[in-house]
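*Asks:* any chance you can model this:
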Amino acid sequence: MTLTLRPAAARGHAEHGWLSSRHSFSFADYFDPAHMGFRTLRVINEDWVAPKTGFGTHPHRDMEILTYVIAGAVAHKDSTGGEGVIRRGEVQVMSAGTGIRHSEMNPLPDETLHLLQIWILPEAQRLIPGYAQALFDDESKRDRLRLIASRDGRDGSLVIHQDASVYASILGSGRGLSHDLAEGRGAWVQVVAGALAVNGQVVSAGDGVAIENAAAVTLASENGAEIVLFDLG
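*Replies:* Modelled structure (predicted):
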């Protein structure tokens, strides 16, 4: 088994007044050739967006983009006609494909938006752009791995165009889980909140862990934790 820790404090950092962002992998003005992604996982940004501000209309192409809301709300609008407000527990997926323009704003007057912005490389370029969102409330993630995105949309998950399965979990105190990995696959665990041991490695909020050459990912928390797990081909 090969386990590689990406400590929260070692991530790239951008401050824009209205936005505070931490980059697990190279992004925008932050470039580190040692951290360009993991398998098809290209971006994990942890963002804090001030009230009544956000990302104005801008373009993307050839990328699967997931937004995981930790706290607050984000108002989304894009050139496909996709539009909605997503809150804690909701996830959106946007297939940029041949090209899409969108905006993401914090519509709340007095609450900071806290989210994970996730980019996954698609299995093919020039796909038809699309948008979807779904609710995966805390109870559905309690002490289990809830599938939130997958290639085939099984179990009510959102569809992404890549051989990747994305899970979320909220572990209670003293609880543990195990996720089997098929031969040749790897996993990334991103810690959203709390602390836990991932295959014996103790990690806490903001940390990421890459796991290769392992039969399973084991998760155990003494005092509770929230994580997102990526099972990647």
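*Asks:* going forward, measure contacts between C-alpha atoms and count neighbours the same way
*Replies:* Fine.
*Asks:* list the contacts of the closest residue to residue 204 other than its chain neighbours.
*Replies:* Computed as CA to CA, 6 or more residues apart in numbering, the closest residue to residue 204 that is not its neighbour in sequence is residue 195, at 4.1 Å. By CA atoms under 8 Å, 6 or more residues apart in numbering, the contact set of residue 195 is 202, 203, 204, 205, 221, 222, 223, 224, 225.
*Asks:* now the fifth one: how far from residue 111?
*Replies:* In this structure, residue 221 and residue 111 are separated by 29 Å, where distance is defined by CA to CA, to the nearest Å.
*Asks:* and if you look at the third one?
*Replies:* Applying CA to CA, the value for residue 204 to residue 111 is 24 Å.
*Asks:* hmm, back to that, mind giving me the ChimeraX select for the contacts of residue 195, buried ones only?
*Replies:* Remark: buried members of these, expressed as a ChimeraX selection using 16 or more other CA atoms under 10 Å:
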select :203,204,205,221,224,225
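*Asks:* let's see this one next, to set against the first:
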Amino acid sequence: MKTIIHKAETRGKTNHGWLNSNHTFSFANYHHTERMHFGVLRVLNDDCVQAGMGFGTHPHDNMEIISIPLEGDLEHKDSLGNVTVIKEGDIQIMSAGTGVTHSEYNKSKDKAVKFLQIWIFPKLKNVSPRYGQITIKNLEKENVFYQVLSPNKDDQGLWLNQDAWFHIGQFAKGKSDTYNIKKAGNGVYAFILEGEVEINDNQLAHRDGIGIWDTKSIYLKAINIARVLLMEVPMLR
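*Replies:* Predicted coordinates:
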């Protein structure tokens, strides 16, 4: 088993006034040669956008882009014709494929929106662009990891163009769960959304991250009330 830990305070930081972002991996002006990616997980940005502000129209291609609002509402528009609002409790995926343009704005005029922006290298390149969004509140379970993304169209949650699975766990103090790797050779990156946990004897808190690979499972126990995002992804060889 191999492990890498990224404490919250070691992340790269960007503050443009309207945008305050923390980067687990190299992004924009933040460059760290030892923090380029975890397997096919390329970007994990923890963004806060001020009221009425946002990202103007810009292009993407050959990337799986996932947005998870944590507080507030995010308005999305894209060249596929989608005009939607992503709320806390939703999850969105945009498979950029051959190319797509989009914009994202804080829908609120009086409060900030906080969300995770996650990029995954795709399994297949130059596919037709695709958009998906669901409310994960319909999938929620207590004290176990529940699936929100997978590579299978007919499986629970959204599907993405990669052999990757995303799960979220909401745990009461003292509760625990074991996550079993779904595909041999994959690793798991855990990001602590709230609270404090112990993962394979490593103590982690709010916004800490841990990558684990060369293992068949990981074990989590909540030290306090906690919420955790698990991202199982192929490791780049």
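*Asks:* what's the TM-score here?
*Replies:* The TM-score (TM-score structural alignment, normalised by the length of structure 1) is 0.96; 233 aligned residues with a CA RMSD of 1.3 Å.
*Asks:* if we can go back for a sec, which helix or which strand is home to the residue nearest to residue 204 of structure 1?
*Replies:* Following DSSP states H and E, the helix or strand that holds residue 195 of structure 1 is strand 186-198.
*Asks:* which SSE is immediately downstream of that strand?
*Replies:* strand 201-204.
*Asks:* and that next one, how far from structure 2 on average?
*Replies:* Here the mean offset of strand 201-204 of structure 1 against structure 2 after fitting is 0.6 Å, by mean CA distance after the TM-score superposition for structure 1.
*Asks:* what's the local residue count around residue 163 of structure 1?
*Replies:* Residue 163 of structure 1 has 15 neighbouring residues, counting by other CA atoms under 10 Å.
*Asks:* ok, it - contacts?
*Replies:* 123, 150, 151, 232, 233.
*Asks:* so which residues of structure 1 form helices?
*Replies:* Here structure 1 has its helices, by DSSP state H, at 138-141.
*Asks:* coming back round to it: the strand holding residue 195 of structure 1 vs structure 2, average distance?
*Replies:* With mean CA distance after the TM-score superposition for structure 1, strand 186-198 of structure 1 averages 0.8 Å from its match.
*Asks:* ok, residue 38 of structure 1 - contacts?
*Replies:* 188, 210.
*Asks:* do residue 186 of structure 2 as well
*Replies:* 213, 214, 232, 233, 234, 235.
*Asks:* got it, and residue 209 of structure 1?
*Replies:* Residue 209 of structure 1 touches 3, 4, 5, 6, 188, 189, 190, 198, counting by CA under 8 Å, 6+ apart.
*Asks:* alignment lookup: it to structure 2.
*Replies:* Alignment note (TM-score structural alignment): residue 209 of structure 1 maps to residue 210 of structure 2.
*Asks:* give me the number of residues near residue 70 of structure 1?
*Replies:* 21.
*Asks:* could the contacts of residue 186 of structure 2 be laid out in JSON lines, adding distance to residue 10 of structure 2 and neighbour count?
*Replies:* As requested, the contacts of residue 186 of structure 2 are exported to JSON lines (distance: CA to CA, whole Å; neighbours: other CA atoms under 10 Å):
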{"residue": "213", "distance to residue 10 of structure 2": "21", "neighbour count": "23"}
{"residue": "214", "distance to residue 10 of structure 2": "24", "neighbour count": "15"}
{"residue": "232", "distance to residue 10 of structure 2": "22", "neighbour count": "29"}
{"residue": "233", "distance to residue 10 of structure 2": "23", "neighbour count": "26"}
{"residue": "234", "distance to residue 10 of structure 2": "24", "neighbour count": "23"}
{"residue": "235", "distance to residue 10 of structure 2": "23", "neighbour count": "16"}
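*Asks:* across to structure 1, which of the residues you listed hold up?
*Replies:* Here is what carries over to structure 1 from these, by both residues aligned by TM-score structural alignment, their matches' CA atoms under 8 Å: 213, 214, 232, 233, 234.
*Asks:* wait, the last one sits on residue 40?
*Replies:* Yes: under the contact definition of CA atoms under 8 Å, residue 234 of structure 2 touches residue 40, with a separation of 6.0 Å.
*Asks:* between those two, what contacts are shared?
*Replies:* Counting by CA under 8 Å, 6+ apart, nothing touches both residue 234 of structure 2 and residue 40.
*Asks:* hmm, back to that, among the contacts of residue 163 of structure 1, which recur in structure 2?
*Replies:* Where structure 2 agrees (both residues aligned by TM-score structural alignment, their matches' CA under 8 Å), the contacts of residue 163 of structure 1 reduce to 123, 150, 151, 232, 233.
*Asks:* so what does residue 5 of structure 1 match up with in structure 2?
*Replies:* In structure 2, the residue paired with residue 5 of structure 1 is residue 5, using TM-score structural alignment.
*Asks:* and that match, what is it in contact with?
*Replies:* By CA under 8 Å, 6+ apart, the neighbours of residue 5 of structure 2 are 208, 209, 210, 211.
*Asks:* tell me which residues touch the last one, please.
*Replies:* Meaning residue 211 of structure 2. Counted by CA under 8 Å, 6+ apart, residue 211 of structure 2 has contacts 3, 4, 5, 38, 187, 188, 189, 190.
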